[in-house]
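Asks: just a sequence and a predicted model for now, questions to come.
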Amino acid sequence: MGAGQVDAKKLERLRERYGRPDGDLEADVPFREALKQAVDSDLHQKKPYGDPPTLLDFPHIEDWAGLDVALVGVPMDLGVTNRPGARFGPRALRAIERVGPYHPTYNLVPANVLRCADVGDVPFRSRFSLEKSIEDI
């Protein structure tokens, strides 16, 4: 078989699994179970640009109590020379378009197993003092 060619049997298996009219991955039982966690009763996912952006699309909660996973942004680039921009990292990560909440390795939606939230950014006392910023972190 040359470059760019697909094994006929493999292609047929792919067509059987994914080439159905509904186009869904419903044949994959673990995925189907995770899909139920990721959509509402009408099989609609959350609109990707409908809410303010958060890290991994987790809810924004300022109270850390009871969280299993707290994602916090650290918008600071005082420790680098001639390479500013790290301070924009949390904002950029929040703005990334994500494909969905499903984790294919574990066949689950992490936010349905753990209590997760984006708790915002570290509030820095000074944007000019590296020492104070490190203390704040």
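Replies: Yep, it's here.
Asks: CA only for contacts and neighbour counts going forward, please
Replies: Fine.
Asks: spit out the contact partners of the residue most central in space within the chain.
Replies: Nearest residue to the geometric centre of the chain (CA atoms, centre = their mean): Leu56, 3.2 Å. Applying CA atoms under 8 Å, 6 or more residues apart in numbering, we find Leu56 in contact with 94, 98, 101.
Asks: got a markdown table for those residues, with secondary structure, neighbour count and distance to Val72 too?
Replies: Output for those, formatted as a markdown table (DSSP: H, G, I helix; E, B strand; the rest coil; neighbours: other CA atoms under 10 Å; distance: CA to CA, whole Å):
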| residue | secondary structure | neighbour count | distance to Val72 |
| --- | --- | --- | --- |
| Arg94 | helix | 18 | 11 |
| Arg98 | coil | 11 | 18 |
| Pro101 | coil | 20 | 19 |
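Asks: please compare the first structure with the one that follows:
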Amino acid sequence: MALEDAKTEIDHAFTRPDLKGLSFENAFAGAPSFLRRRYGKDLTGVDIAVTGIPFDQAVTNRPGARLGPRAIREASALQPFDPPYGWDGFSPLEELAILDYGDMAFD
């Protein structure tokens, strides 16, 4: 995927052809998935599955913890295009198959 693809393709959370590699999508567009990884429930070939737990019950008069997984996904949209620093030649986004499993149904 190249930087030019960011101008023509959005919603990599649904349209990514593979689970590995850097992602070039505008941070302000598309569905917010963790590090612009693909959403899915099929764990075949997945090295890391990330899931959120939106849970607000353990707070008193300070609701909002349930919005944490969504905020982390939105903030991580700024990172997936840039190779990581300090990994000494290892790029987790290019070498590991990472999937956003979505949020858990927790009530």
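Replies: Right, received. Where do you want to start? Since we're looking at a predicted model, the values are computed, not measured.
Asks: aligned partner of Phe28 of structure 2 in structure 1?
Replies: Superposed on structure 1 with TM-score structural alignment, Phe28 of structure 2 falls opposite Tyr49.
Asks: that match: how many residues sit nearby?
Replies: Residues lying near Tyr49 of structure 1 (other CA atoms under 10 Å) number 9.
Asks: and Ala13 of structure 2, by the same measure?
Replies: 20.
Asks: cool, Val99 of structure 1 as well?
Replies: Using other CA under 10 Å, Val99 of structure 1 has 7 neighbouring residues.
Asks: what ranges do the strands span in structure 2?
Replies: Assigned by DSSP state E, structure 2 shows strands spanning 38-39, 48-52, 98-103.
Asks: okay, those in CSV with mean neighbour count and distance to Phe14 of structure 2 next?
Replies: Listed next are the strands of structure 2 as CSV, based on neighbours: other CA atoms under 10 Å; distance: least, CA to CA, whole Å:
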stretch, mean neighbour count, distance to Phe14 of structure 2
strand 38-39, 24, 6
strand 48-52, 16, 15
strand 98-103, 21, 10
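Asks: possible to save those strands as CSV with distance to Phe90 of structure 2?
Replies: Below are the strands of structure 2 laid out as CSV (distance: least, CA to CA, whole Å):
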stretch, distance to Phe90 of structure 2
strand 38-39, 21
strand 48-52, 16
strand 98-103, 15
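Asks: of those strands, which approaches Gly64 of structure 2 most closely?
Replies: Of all the strands of structure 2, strand 48-52 sits nearest to Gly64 of structure 2, with 14.0 Å by CA to CA.
Asks: matching residues in structure 1 for the closest one?
Replies: Aligned using TM-score structural alignment, strand 48-52 of structure 2 spans residues 69-73 in structure 1.
Asks: quick one: average offset of that stretch versus structure 2, please.
Replies: When structure 2 is overlaid, stretch 69-73 of structure 1 sits 0.6 Å from its aligned residues on average, using mean CA distance after the TM-score superposition for structure 1.
Asks: which residues does that stretch contact?
Replies: So stretch 69-73 of structure 1 is contacted by 55, 64, 89-90, 114-122 (CA under 8 Å, 6+ apart).
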